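1. fold the following.
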Amino acid sequence: MTNTRVLVLVGSLRADSLNRRIAEKLAELAPAGVEVEIAENLHELPFYNEDLDGENVPSAAAALRDQVTLADRVLAVTPEYNGTMPAVLNNAIDWLSRPYGVGALRGKPFGVIGATPTPYGGKWAHQDTARSAGIAGAVVVEDVTVSQSALEVDVLTDPAVLERLAGAIRTLAEYDADAAAA
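-> Here you go, the predicted model:
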């Protein structure tokens, strides 16, 4: 596999969140030739406001757009808050969707995974994230989605869960947009 850069957007701001630890684990699980980088400082993004998105884009937004532009793939690793994606992730996607029609996510293969201490594993948040990213112009790779319940399993050590996570990062890295369109 050639070098593939996967930028990870973590939907939780808590330093020791399970989803942040999953994102960090993905770097270990990634196949040879796949670099996993976590987008830091999402907490510095101001809420999206078109008045701010002009000639003097906030530096945090410009930096995130640059990171996504340089990445080959984007992966959201997120919990679920009140049945949907966390505000920090939604806000990041808002910034990445602009300027309309040519935002940084445009044409970028995108996946979403995560874990929550619920029976559903965050599937509603993951569906909302995929839908929002797709509307923003990303190419959502459905075979990547992993919505893992953390109720009765340690998602960071369970071999079956780790294989699903490794499979997700492998599938996203190997995704060929040209072949999928054919």
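
2. rest of the way, CA atoms for contacts and neighbours
-> Will do.

3. which SS state does residue 7 fall under?
-> Under the three-state scheme (DSSP: H, G, I helix; E, B strand; the rest coil), residue 7 adopts strand.

4. Proceed likewise with the subsequent sequence, for comparison:
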Amino acid sequence: MTSDVTRPRKLRAVAIVGSLRTDSYNQLLLDNVIRLSPDELDIYQFPRFAEIPLFNEDQARLGPPEAVAELQAAVRAADAIVIATPEYNYGVPGVLKNALDWISMPPGNSGLEGKPIALMGASPSILGTARAQSQLRQSFVATDSHVVNSPEVFVTRAHTRFEDGVLTDSGSTKLIGRLLDNLVQLIRTVEPADVRLTEQVAAR
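-> Next comes the predicted model:
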């Protein structure tokens, strides 16, 4: 006998690490975020971040470079964005701000409008990446994006928080779990009604 069962569609988030450093704490952080992601959310990292050139509005008007076009397409196709950022000189790393400037083109029709975003960061300092994340939140006001308000994830003293690549701080892992759960809830809230419809699955 066959009955109809409904289930929410699988969600997909594209992830960006705002560092090009080989041993980046934020790359380790994102690796753990992907591992801790709930079953209903797939998080994949954009693979060509290091190839993004410096933003040039003239070039953006003519047509973005290949790596930029791939990043823009990935953002448009994703249900959400996950960003792990360091903090340099009290602010957002240049490589990350540069990528966001590319992604935000064309203004008003970039794919960032209404896009749910989860922010986090790791730093050796005792303040984590609070100032960098605050600046990112301001930037996403301009793009009309929806940043998850809480919890804020600041992995402080990052040089003591990882062991063999695994985030060992239980407080941070709990916050990450809550952040991802809230991201899923936000995606479900803001997605169009026709997308929100559940898939029909035949079950025996």
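
5. show me the contacts for the residue nearest to the spatial centre of the second structure.
-> Of all residues in the second structure, the one closest to the mean position by CA atoms, centre = their mean is residue 82, 1.1 Å from it. Contact analysis of residue 82 of the second structure by CA atoms under 8 Å, 6 or more residues apart in numbering lists 13-16, 43, 117-119.

6. quick check: the farthest pair among the residues you listed?
-> 43 and 119 (13.5 Å; CA to CA).

7. so between the two, which is more surrounded?
-> residue 119 (24 against 21; other CA atoms under 10 Å).

8. how near is that one to residue 97 of the second structure?
-> According to CA to CA, to the nearest Å, residue 119 of the second structure stands 14 Å off from residue 97 of the second structure.

9. kindly report the same for residue 75 of the second structure.
-> 15 Å.

10. equivalent analysis for residue 43 of the second structure, please.
-> Applying CA to CA to residue 43 of the second structure and residue 97 of the second structure gives a distance of 21 Å.

11. quick one, longest helix in the first structure?
-> Longest helix in the first structure, counting residues (DSSP state H): helix 159-174.

12. show me where the second structure has its strands.
-> Using DSSP state E, the strands of the second structure run over residues 3-7, 11-17, 41-45, 80-84, 116-122, 146-147, 153-155, 162-163, 166-167, 199-203.

13. right, so of these, which gets closest to residue 178 of the second structure?
-> So among these, strand 153-155 is nearest, using CA to CA, at 9.7 Å.

14. picking up where we left off before, the residue nearest to the centre of the second structure pairs with which position in the first structure?
-> By TM-score structural alignment, residue 82 of the second structure lines up with residue 75 in the first structure.

15. residue 49 of the second structure too?
-> So residue 49 of the second structure corresponds to residue 42, using TM-score structural alignment.

16. so what's its match up against?
-> 13, 60, 88-89, 92.

17. centroid-wise, who is the farthest residue in the first structure?
-> The first structure, farthest from centre, CA atoms, centre = their mean: residue 55 at 27.0 Å.

18. tell me the spacing between that residue and residue 99 of the first structure.
-> 12 Å.

19. fine, thanks again, bye for now.
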